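> what's the 3D shape of this:
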Amino acid sequence: MIKVGFLVSYDFKYLYQSIPLVYNDADLIVLAVDKERLTWSGNPLVIDPDFFEWVQKFDVLKKIVIYEDSFFVPENTPAQNDTRERNLLAKAMGEGGWHIQIDSDEYFNDFKSFTDFLKERNNLLQNPEANPVEIHVQWITLFKKIEGGFLYVKDSLDTIEVATNVPKYKYMRATRHSKKIITKYILLHQSWARDDDEIYTKITNWSHRDDSDNLAFFEFWKKINLTNYKEFTNLHENDPTKWNSLGFIAEDEIYSLKLTISTFDLFKLKLKKKLIQFIREKLPVSLQNNIRDLFKKLIK
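Got it, this is the predicted structure:
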């Protein structure tokens, strides 16, 4: 089975777009909703009742289940509450099959091909505990909504873990299984491409609330526009080197998901360069030589 779980919170409105993208190729979709209507930070959230009416009407094949529970624990950090909710969601989705978790503001480019990729590896479902795997996709972040389109993170090296055969989450969506597969598939992340009020709600309630000075980054974000975006580099709020620069993409290309802004070959090339740089800067020369000799043997 292909099982998809969504977290439903203050940004529920993006589910009107993200759910239809996966609906036809999912066997089960579970929507996790806090029954007290609280965020991971314990702040109140509002979900329009019309959303649940839309789900009921849209779900003609009866694939969607609403799972309500208490996901806010006062003594936990937002990140801990995030991880806890994902594990509870995994239990609600049931044992077996491929578990996929997608956030409300993430849009899966070519979900059918991704599920075909998973089904080709259904042998990993036979004895999953002996062969746990974490499957990543390329994560393309929309940085800001501007007139005519979006600024997006250009040539990003971001990937995000979305699928696993053993849904035991250690940190948010990360299972930290030893075997990881990085794929060419794209998950488009609405992320920072929201109205100012939405951004403020996001940074005061999300998992990364305590990771950095989000309010300072918010003020920086507000200054970026269509005329000056090319001036900025190293933009990520926690790890600046992850987001090198910004590009522009027209709105009609985003919503039709006709994305040509990231290629798998480019991704692999940049990852290789990062690895070589890490080896040269972080490892002693003797160890570098040993690694070089090992690669020569493997090539033979």
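
> C-alpha only now, for contacts and for neighbours.
Fine.

> just how off-centre is the lengthiest strand in the chain within its chain?
Ranked by residue count, the top strand of the chain under DSSP state E comes out as strand 133-146. Taking C-alpha atoms, centre = their mean, to the nearest Å, the mean C-alpha location of strand 133-146 is offset from the chain mean by 6 Å.

> equivalent analysis for stretch 183-190, please.
The answer for stretch 183-190 is 8 Å, by C-alpha atoms, centre = their mean.

> repeat for stretch 58-76
Distance, stretch centre to chain centre, for stretch 58-76: 18 Å (C-alpha atoms, centre = their mean).

> how about this one, so we can line them up?
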Amino acid sequence: MSVIKAGYLIAYDYEFVKNSLPRVYDHVSEIIFAVDIDRKTWSGVDFVIPDEFWDWVSAFDTGDKITIYQDNFYIPELSQINCDTRERNMLAEKMGQCDWYIQIDSDEYFVDFGAFVQKLENYKPTEPTTVKCTVAALYKQVSSGFLVVNKSTETLCFATNNPVYDMARDNTSGNKYVYWDDLVLHQSWARNPEEIKLKLRSWGHSPDFDIESYYNLWNAVDEFNCYCLRNFHPFTPEMWPELLAVKGTIDEILNSPEIRAVVSLPPVKKKGLLSRTWKQIRG
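Below you'll find the predicted structure:
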């Protein structure tokens, strides 16, 4: 059996892990939560995590799998993306030896994490390897459900046997990249306006686009005009071709057997748009 561990970055959006963790917990041997000891984001913004959240974690952790790792992850002299990368490397080191290192953000929800882990169990590469999956962003919550990015060409790194990160979760210096069709829903943008403003100020990629202008666009979108939006990713427009209104709660959407039919995925490619790294996108 492969030893597979998962790491989470816990910050101002800690509440979202309550949606993500239950889908992961039974399928890994150990889980590490990395949280800044001074409760600062990568841009130095203060946040608070109430005791009630840690009480929930303790009650949920029936298998005694979760370790809380606190350290200084905000370094004023570093850019936000460099703080991001640094924390992920520190988290990987804290995870210790294993066959597969999985890093998941609090707001990322695998549709079928068990199937993803089973594939990792059966995959035995002989070289440093990173596994990327297609991500469909939950763009906005509306009265009937969510606006979801359809036909997304966005991919993110989730698992690696060589956790040496050089741009957030990317480890491009020597790792072979493989692309799997496991679908991950990312509640990156489906938040209330104040949370979106905090995200835009704190995100590692905030310097890459006009955050005020993009906030105004996000704020104007609803279930009636969303079909007019095309190619709207904030700094790689074609990555998000269109929006689709999907009815239901997060759990209802994730547990629906039709979610893969509803959110159309393009063919997985090994070259071209899907293979671009953050380093290549940002130049």
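
> pull up the aligned stretch in structure 2 for the longest strand of structure 1.
Aligned by TM-score structural alignment, strand 133-146 of structure 1 corresponds to residues 129-142 of structure 2.

> the matching stretch vs structure 1, mean deviation?
Following the fit onto structure 1, the mean deviation recorded for stretch 129-142 of structure 2 is 0.6 Å by mean C-alpha distance after the TM-score superposition for structure 1.

> post-alignment, the helix or strand just after the longest strand of structure 1 versus structure 2, mean distance?
Beyond strand 133-146 of structure 1 on the C-terminal side, the first helix or strand identified by DSSP states H and E is strand 149-154. Superposed on structure 2, strand 149-154 of structure 1 shows a mean distance to its aligned partners of 0.8 Å (mean C-alpha distance after the TM-score superposition for structure 1).

> would you state the strands of structure 2 in chain order?
Under DSSP E, structure 2 gives strands at 4-10, 30-36, 66-71, 100-105, 108-110, 129-142, 145-150, 155-160, 176-186, 242-247.

> who's in contact with the longest helix along structure 2?
With secondary structure taken from DSSP state H, structure 2 has its longest helix at helix 80-95. Contact partners of helix 80-95 of structure 2, identified using C-alpha atoms under 8 Å, 6 or more residues apart in numbering, comprise 5, 7, 32, 34, 42-43, 69, 73-75, 101, 163-169, 202-205.

> swap the cut-off to 7 Å and go again
7, 32, 34, 42-43, 73-75, 163-169, 203-205 (C-alpha atoms under 7 Å, 6 or more residues apart in numbering).

> if I look at the corresponding residue of structure 1 for Pro241 of structure 2, how far off is Phe295 of structure 1?
In structure 1, Pro241 of structure 2 lines up with Asn244, judged by TM-score structural alignment. Distance, Asn244 of structure 1 to Phe295 of structure 1, by C-alpha to C-alpha, to the nearest Å: 30 Å.

> more crowded one of the two?
Asn244 (16 against 11; other C-alpha atoms under 10 Å).

> redo the strands of structure 2 as CSV? Include mean neighbour count.
Converted to CSV, the strands of structure 2 look like this (neighbours: other C-alpha atoms under 10 Å):
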stretch, mean neighbour count
strand 4-10, 24
strand 30-36, 21
strand 66-71, 16
strand 100-105, 23
strand 108-110, 23
strand 129-142, 23
strand 145-150, 24
strand 155-160, 23
strand 176-186, 18
strand 242-247, 21
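
> please name whichever of these is nearest to Asn225 of structure 2.
Taking C-alpha to C-alpha, strand 242-247 is the member of the strands of structure 2 nearest to Asn225 of structure 2, at 9.8 Å.
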